[in-house]
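Asker: fold the stuff below for me.
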Amino acid sequence: MKPNQSRRHFLGASAALVAGAVLGPNKLWGAPALIRNLNKPNSLINGVQIGVITYSYRDMPDQSAEATLKYVLDSGISAIELMGTPVESFAGAPKNTVDMRSMYPLMRKRRENQTLTEDEQKTLAEAETKLKAYRTEMANWRQKVPMAKFEQVRKMYNQAGVSIYGFKPDAFGMQNSDAEIDYGMRAAKTLGANQITLEHPVNEAHTLKLGQMAQKHGIRVGYHGHEQQTPTFWDAALAQSPGNALNFDLGHYIAAGQPDPLNLVQQKHDRIASMHIKDRQAPTHGKGNLPWGQGDTPLKEVLGLMREKRYQFPATIELEYQVPQGSTSVAEVSKCFEFCRKILS
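Answerer: Okay, here's the model as predicted:
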């Protein structure tokens, strides 16, 4: 074979390979896209984005932005609702001396009106005193921190194949200044998020302010609820501003004994910024947080509805059942994602 024929043969074979990448059964966009997406997670399944909140990894010893990214990747997830600690610590925030891993269970017990022992009450009170001082220190830091570090976090996560759709620092409560709220929204935008999330303050003056500030920043505020959720729980905030939205928790809604969550999702889908998913029992069965598929939460039905209607809000895995002995939260989030994948595939 002549040299120019060999070259033509090589180029023709290469073109065929590229054509196969473009037109093959996996419908890839071409060789460059294939290379870019190699070994990256993909939790967008038939139009439904499955994400995870970093709270799911709260028992892991390393809560840095880098370690959190590894947990997400190892879980097979490609989208995240980031809480404040991993990002703000990366940006150089003062260190919180309170061990939040030990505080979360106590805070949950109080929120669910469970009885706290005297020692637990004392521990919680001491922690909250320290947290109050820490919040003051954080408020001062937030007034000065540049956005460059937040841009670095966005690039680090995006390059690994993980998009950041939500940001949840402790910066949006009634105890926070307008300057802190503005900081949190600027940081969210810099991270690439389209929403900030927080516990519903149940204060109309505050939700009005947050909604108006969110509009100016071009993002939405997703209000999270627990067992106080009802079909009308968000109505006042939604009427105040298009910047206000739901961070709906499907599992807590079932534990609250509320009927017909599918109807709520259908009625308010355009105002749902994101939805937390877990498998909780109804009140008649004890309200437990169980491994997925063992509770009363209609995960299959709601995820199926999202796929059918092509709803654009993400479904966020929030791991709250007890991690079995010998397992890890990363492994359990992976199981939750696999549960969703089977439903949506």
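Asker: drop to CA atoms for contacts and neighbour counts, all remaining ones
Answerer: OK.
Asker: where do the helices sit along the stretch 151-300 of the chain?
Answerer: Secondary structure of the stretch 151-300 of the chain by DSSP state H, counting those that start in this stretch: the helices cover 178-191, 204-217, 235-240, 250-255, 261-268, 299-309.
Asker: burial count for E126?
Answerer: Residues lying near E126 (other CA atoms under 10 Å) number 12.
Asker: that older thread, output the helices of the stretch 151-300 of the chain as JSON lines; include the columns mean neighbour count and distance to L34.
Answerer: Shown next, in JSON lines, are these (neighbours: other CA atoms under 10 Å; distance: least, CA to CA, whole Å):
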{"stretch": "helix 178-191", "mean neighbour count": "21", "distance to L34": "25"}
{"stretch": "helix 204-217", "mean neighbour count": "18", "distance to L34": "35"}
{"stretch": "helix 235-240", "mean neighbour count": "17", "distance to L34": "42"}
{"stretch": "helix 250-255", "mean neighbour count": "26", "distance to L34": "36"}
{"stretch": "helix 261-268", "mean neighbour count": "15", "distance to L34": "36"}
{"stretch": "helix 299-309", "mean neighbour count": "17", "distance to L34": "25"}
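Asker: let's see this one next to it:
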Amino acid sequence: MKTKKSIQQRRSFLKKSTALIAGTTLLGPSVFGASGFMSFTPQLNSKINGVQLGVITYSFRSMPDQSAEATLQYILDSGINAVELMGDPAEQYAGKPENPVDRRSFYGLMRRKRNSELNDEEEKTFMGMQAKLEEYNKTVANWRATVSMNKFIALRKMYNDAGVSIYAFKPNAFGKDNTDEEINWGMKTAKALGASHVTLEHPSDDAHTLKLGQMAEKHDVFVAYHGHEQQTPTFWDTALEQSSHNALNLDLGHFVAAGNEAPLEVVREKHSHIKSMHIKDRQTPEHDKGNVLWGTGDTPIVEVLKLMRDNKYAFPATIELEYDIPEGSDAVQEVKKCLTYAKKALES
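Answerer: Predicted coordinates:
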């Protein structure tokens, strides 16, 4: 548990890091649109002292335009050169049927439901959205069965030409309700995008993790399982035993909020199985599990980044923006702050 002195040190660290933003140029002139990417390639490099800092595009869910092109611009404006790509921007780029459910509203309700915060009316709304999504998912499954890989290859080129690599892909394609054809499609698409692994919520079903691991072996990609507050040091053990292609998408912030007392130990012990790690600052149960501004919570972000640097761990550290965006700011500005904080840690 943190001492008063250690908390004060981390908050001092945060103030210094945030102050750097005004004087640090992460990008040159802003560009927008695919033609701009082709004519101007920013010299991005968010790999700091051997540690690849990336971002999951879920972090930009509050931004108005969710197209693949706009998402790429958000990544560039954040100063980041490697990403975990959510499914929607890529699939929309390839012509996926339009979703009848408002994505931002659904994500907001889903997050609150996870925290047991929904009232009766909100619960009813959420259930209605889920029903619409079930029908929509059937339409998407049919579309995935016939869509060409050409647009995904083109998207990869667009991102790569702009200086951004895609290391992970997270479509809604690997659940127990998805068909084998969809699972195969998701793994094939990850390869087309240049990703080494796909990510998904751990299904809490040993038969399904066995199936996914075996399918991943055939495609030569890894399946990295994400967790929330159900994470423990042994959370992934069965999946890891089942297949050499099952792996971890560790979320250090959720691990801390779950009350686990040695977050750095799980990184040391499982590092060879971690394909990417989400970083955010959350508090322990004693401090109400808050999702807070980096440097003000209980997650050892500075310590884990230095651990990765000093031990030359090769997996990316993925910024996931989940704290409330302050008034007057936006997701891009907040991801920039997180990047600056992480960069300061790795350079000190």
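Asker: mind checking the TM-score on these two?
Answerer: Superposed pair, TM-score by TM-score structural alignment, normalised by the length of the first structure: 0.88. Supporting alignment: 309 aligned residues with a CA RMSD of 1.1 Å.
Asker: buried residues in stretch 156-172 of the first structure?
Answerer: By neighbour count on 16 or more other CA atoms under 10 Å, the buried set for stretch 156-172 of the first structure is 156-158, 160-172.
Asker: okay, it sits on what stretch of the second structure?
Answerer: Taken onto the second structure by TM-score structural alignment, stretch 156-172 of the first structure occupies residues 158-174 there.
Asker: and what of stretch 60-72 of the first structure?
Answerer: Under TM-score structural alignment, the alignment places stretch 60-72 of the first structure onto residues 63-75 of the second structure.
Asker: quick one: the strands in the second structure?
Answerer: 47-48, 51-56, 82-86, 165-170, 197-201, 222-226, 246-251, 274-279, 281-282, 291-292, 317-319 (DSSP state E).
Asker: residue in the first structure paired with K270 of the second structure?
Answerer: Going residue by residue (TM-score structural alignment), K270 of the second structure aligns to K268.
Asker: next up, the contacts around that match.
Answerer: Residues near K268 of the first structure by CA atoms under 8 Å, 6 or more residues apart in numbering: none.
Asker: hmm, 10 Å instead?
Answerer: K268 of the first structure sits next to P231, W234, D235, L238, A245, L246 when contact means CA atoms under 10 Å, 6 or more residues apart in numbering.
Asker: mind checking how far the fourth one is from P231 of the first structure?
Answerer: Computed with CA to CA, to the nearest Å, the distance linking L238 of the first structure and P231 of the first structure is 12 Å.
Asker: same question, the last one
Answerer: Remark: distance between L246 of the first structure and P231 of the first structure (CA to CA) = 11 Å.
Asker: list the contacts for the residue nearest to the spatial centre of the first structure?
Answerer: In the first structure, the centroid-proximal residue (CA atoms, centre = their mean) is E81; its distance is 2.5 Å. Shown here is E81 of the first structure, whose contacts under the criterion CA under 10 Å, 6+ apart are 51-55, 163-168, 193, 195-197, 274, 314, 316-317.
Asker: same thing but 8 Å
Answerer: Per CA under 8 Å, 6+ apart, neighbours of E81 of the first structure: G51, V52, I53, T54, I164, Y165, G166, F167, K168, T316.
Asker: with distance to A214 of the first structure added, can I get those residues in TSV?
Answerer: What follows is the contacts of E81 of the first structure, written out as TSV (distance: CA to CA, whole Å):
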residue	distance to A214 of the first structure
G51	22
V52	23
I53	21
T54	23
I164	17
Y165	15
G166	13
F167	13
K168	14
T316	21
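Asker: ok, and those residues in the second structure?
Answerer: Retained in the second structure (both residues aligned by TM-score structural alignment, their matches' CA atoms under 8 Å) from those: G51, V52, I53, T54, I164, Y165, G166, F167, K168, T316.
Asker: which of L246 and P231 of the first structure has more neighbours?
Answerer: Neighbour count, other CA under 10 Å: between L246 of the first structure and P231, L246 has more, with 26 against 16.
Asker: what does the more buried one correspond to in the second structure?
Answerer: Under the alignment (TM-score structural alignment), L246 of the first structure pairs with L248 of the second structure.
Asker: same check, this time on K40 of the first structure
Answerer: Aligning on TM-score structural alignment places K40 of the first structure opposite Q43 in the second structure.
Asker: its match: neighbouring residues, count only.
Answerer: Neighbours around Q43 of the second structure, by other CA under 10 Å: 15.
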